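Chemist: 3D, please:
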Amino acid sequence: MNILIKILLLTLVSSSVYGQGSLMWKFATNNRNYSSAIIDKNTLYIGSGDSCLYALNKVNGRLKWKYQTAGEIKSKPLLYKGTVIFNSTDGFIYAVDIENQQLKWKFKTKGEKRQDIWDYFLSSPVYAEGKIFIGSGDGNLYSIDPENGKLLWKFKSNGSIHATPLIYNEKVFIGSFDGFFYALNSNNGTLIWKFKTVGDAYFPKGEIQKGATIYKNSVIFGSRDYNIYSLDIETGRGMWNMKEKGSWIIASPLIVDDIAYFGTSDSHRFCGLSADNGYEKFSFPLNMRVYGEAILFEDDIYFGCFNGKLYKIDRSEEKLVEIFQTTASKENYNTVYNEKEVFKDGFELYGEDFKDAEEKILNLGSIISTPIIEDETIYFSDANGYIYAYNLKLNK
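Modeler: The predicted structure follows:
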């Protein structure tokens, strides 16, 4: 089917509401939330902009405990042998015992920094090959001993590393705000190869803000130069790229059945490309950005949007379905959008008052985090300070 015709058809069905699930609980933090959650048994762990890491009962949302740092927690935590490990904007990486909430160790970086108001994330810790890997705003990628927090090695780039490392076949793949994508030896941090993004007239560095995905013999990631790239995993040479004119590609792609799924920034759509050659398979129109990753559940795809809505792609019927809207989005939607679901007269996203416009967007309860699904329940946070648990099938 012609892509443009498919877009029009998808627009017609995208307004249908799933409406078969039920909100199980929501938990209020004290600041904006961009962090994604992890789950261990009956406990959900998630960070908040209020500087706390929260441990919540996943069934009812009740607080089990929280641990406070001196900075915002804007990444996904990691569980390792009874310890939760996470990153904070105070420049420390923490390891906290989940039983007694005592600090096991903390690792000091050379400090965090935020590039601009659209730099919403920190690098998330990843465990592989007996080591922890994590990036920092100081430009370093660190390899740390998970038992004691001691430095094993570090690699210096020329820009903030807020992407999450990808480890595969004794290699670490990571992008930086310096516009380079690196492949490093995971044992000692030596450089294997690096790839420079093309850049754009407005964003010549081609900053890489988030993580990458492995597909066969390639690694795929997006950039602020409006491109999504596929590189040969052994040589770093380009295999293909697709330019999304006028829009960053922040979200790391989800690969399902040889298709790369990802949302875009300012072109406001959700795409599916052939992971083999980058040709577009379909496009779902939206009215705001997508920064978080999509996830797969029972052959359907779920993702959140800056408009405060959670969406499902029904892959069997090739349609986009709205399944949930945050509380703040329901309350504040008309401050940004008109009855036709487009920007209302007078609202300008990147005008002189772009900071005020961004606040209005965040006040919709933007879903910037990547959701997680367990036991038919989807968990996610929003920019209005809430953490949600929504059962995808339960009627009440």
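Chemist: C-alpha only now, for contacts and for neighbours.
Modeler: Fine.
Chemist: all helices of this protein, in order?
Modeler: Applying DSSP state H to the chain gives helices spanning 3-13, 327-332, 354-362.
Chemist: Dump these to TSV, plus distance to S124 and mean neighbour count.
Modeler: Shown next, in TSV, are the helices of the chain (distance: least, CA to CA, whole Å; neighbours: other CA atoms under 10 Å):
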stretch	distance to S124	mean neighbour count
helix 3-13	34	14
helix 327-332	27	17
helix 354-362	22	16
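Chemist: Here is a second sequence; please produce its structure as well for comparison:
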Amino acid sequence: MLLHDPRHTGFTSSPVPETPGERWSYTTGDLILAQPSAAQGMVFVPSLDNHVYALDWESGELIWSFEMDDVAASTPAVAGDSLIACSYSGKVYSLSLSDGSLNWEVDLGDMIAYSSPCVVDDVVFVGTGDGVIYALDRYTGATIWSFSTGDAILDSPAVGYGKVFVASNDGYLYALDEDSGSFLWRFEVSDGKYYVLSSPVVDDNKVFIGSAAYKKIYALAQSTGALIWEFAVDDYVWSSPTVADGVVYATSHDGKIYALDEDTGEQLWVSEVEGTPPSVISAGGVILAVTNEGRLYALNRSDGSLLWDMSFEGGTMAPPVVADKRIYVCFNDTIYALVSVSTLTLTLSESSTTVGGSIT
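Modeler: Sure, this is the predicted structure:
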């Protein structure tokens, strides 16, 4: 699911290649705006061509595809033997993981723009354009509860500590009871003039969220919503922070990546990349960042120094995915699988696969 887990930490223990090379690529029929998901030997790719694609994560071979009623602009979530995917028009689909056949679909009545489904304990949480967050039964799609905020929900709910955290374009981050949907607290993150696209992140009894309106990253007490610290940056914060081993990583529109102490908000380091990065991923001691200028960067997690970078055609606002020592990145309408050059060399000695991509 989005940013690896229900808390949106963006952290995985899977290592990344020290020297990556392209293993395969797959081109869909339109742009890929949302992060893919990877699980059980497959990569699930949402596309603006109205399809969700299931690809073999080793070979890139198409296993199945499913056509929805509208574009797929959010990250699908793997839930047991099912894939939960949403269309822009407001439909939620449950698909068989093995063959893409439809288990059920439900129409929530308003757009699901960029709100990716979050699945916890057989409950699907998703927000809609009319400002309602729904809790749906994973097996049937039936509504368990719903809660109405004051405006569109464009971010993705995060779940942790028995609570659901979701931000709304009415300018507030909400905390709701996970079981009942009852209101617990809210915190202002916008003046209502700017979209709230940053999804909340939950870790260490705190909730982290970025603010485009106020150009800040906030750390709040998950139990009460009380402000623990805030960190001001020089430009808009559209993307979600990520958290790993006591450090919060946040990006801003001007191409900066900040590492902040999780407890105090103190800046540990800042790096700058070419273009605007979405949320970063922490994997195996490396920070991975992509940008709308067609770049993939690997930074040393301890000091932000550049380890390597790669260039691709087109841009992206979809964070990378790391699984089984592979990196999956999307630029324009294409997903690329990157593996260690040593692994790639061994594979190529037995095949005629052509390798592309540019690494520096």
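Chemist: Please state their TM-score.
Modeler: For these two chains in superposition, a TM-score of 0.86 is obtained (TM-score structural alignment, normalised by the length of the second structure); 327 aligned residues with a CA RMSD of 1.9 Å.
Chemist: hmm, back to that, now distance to Q68 of the first structure too, for the helices of the first structure, in a markdown table please.
Modeler: Formatted as a markdown table, the helices of the first structure follow (distance: least, CA to CA, whole Å):
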| stretch | distance to Q68 of the first structure |
| --- | --- |
| helix 3-13 | 44 |
| helix 327-332 | 26 |
| helix 354-362 | 23 |
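Chemist: So which of those is nearest E207 of the first structure?
Modeler: Ranking these by proximity to E207 of the first structure (CA to CA) places helix 354-362 first, at 20.4 Å.
Chemist: who touches I372 of the first structure in this structure?
Modeler: 36-38, 295, 378-380 (CA atoms under 8 Å, 6 or more residues apart in numbering).
Chemist: One more pass at 6 Å, please.
Modeler: Taking CA atoms under 6 Å, 6 or more residues apart in numbering as the definition of contact, the neighbours of I372 of the first structure are 378-379.
Chemist: That one corresponds to which position in the second structure?
Modeler: Counting by TM-score structural alignment, I372 of the first structure corresponds to V321 in the second structure.
Chemist: Let me know which of the helices of the first structure is the nearest to S230 of the first structure.
Modeler: Shortest distance between S230 of the first structure and those, using CA to CA, is found for helix 3-13: 22.0 Å.
Chemist: Not counting its neighbours along the chain, what's nearest the equivalent of C330 of the second structure over in the first structure?
Modeler: Using TM-score structural alignment as the criterion, the counterpart of C330 of the second structure in the first structure is S381. Of all residues beyond its chain neighbours, the one nearest S381 of the first structure is I387 (4.2 Å), with distances taken as CA to CA, 6 or more residues apart in numbering.
Chemist: May I ask you to confirm that that neighbour is in contact with P371?
Modeler: No. Taking CA atoms under 6 Å as the definition, I387 of the first structure is not a contact partner of P371, at 10.5 Å.
Chemist: Need the overlap of contacts for the two.
Modeler: Residues touching both I387 of the first structure and P371 by CA under 6 Å, 6+ apart: F380.
Chemist: Tell me which stretches of the stretch 1-150 of the first structure form strands.
Modeler: Taking DSSP state E, counting those that start in this stretch as the criterion, the stretch 1-150 of the first structure carries its strands at 22-28, 38-40, 43-47, 52-57, 63-68, 78-80, 83-87, 92-97, 103-108, 126-128, 131-135, 140-144.
Chemist: With the second structure overlaid, how far apart is the longest one on average?
Modeler: In other words, strand 22-28 of the first structure. Compared with the second structure after the fit, strand 22-28 of the first structure shows a mean deviation of 0.6 Å (mean CA distance after the TM-score superposition for the first structure).
Chemist: Going by neighbour count, which residues in that strand are buried?
Modeler: Across strand 22-28 of the first structure, burial judged by 16 or more other CA atoms under 10 Å covers 22-26.
Chemist: Same question for the fifth one.
Modeler: Of the residues in strand 63-68 of the first structure, those scored as buried under the neighbour-count criterion (16+ other CA under 10 Å) are 65-66.
Chemist: Spatially, which residue comes closest to the corresponding residue of the first structure for G285 of the second structure, not counting chain neighbours?
Modeler: When the first structure is aligned by TM-score structural alignment, G285 of the second structure is paired with D299. Across the structure, with CA to CA, 6+ apart as the measure, the residue nearest D299 of the first structure apart from its sequence neighbours is R315 (6.8 Å).
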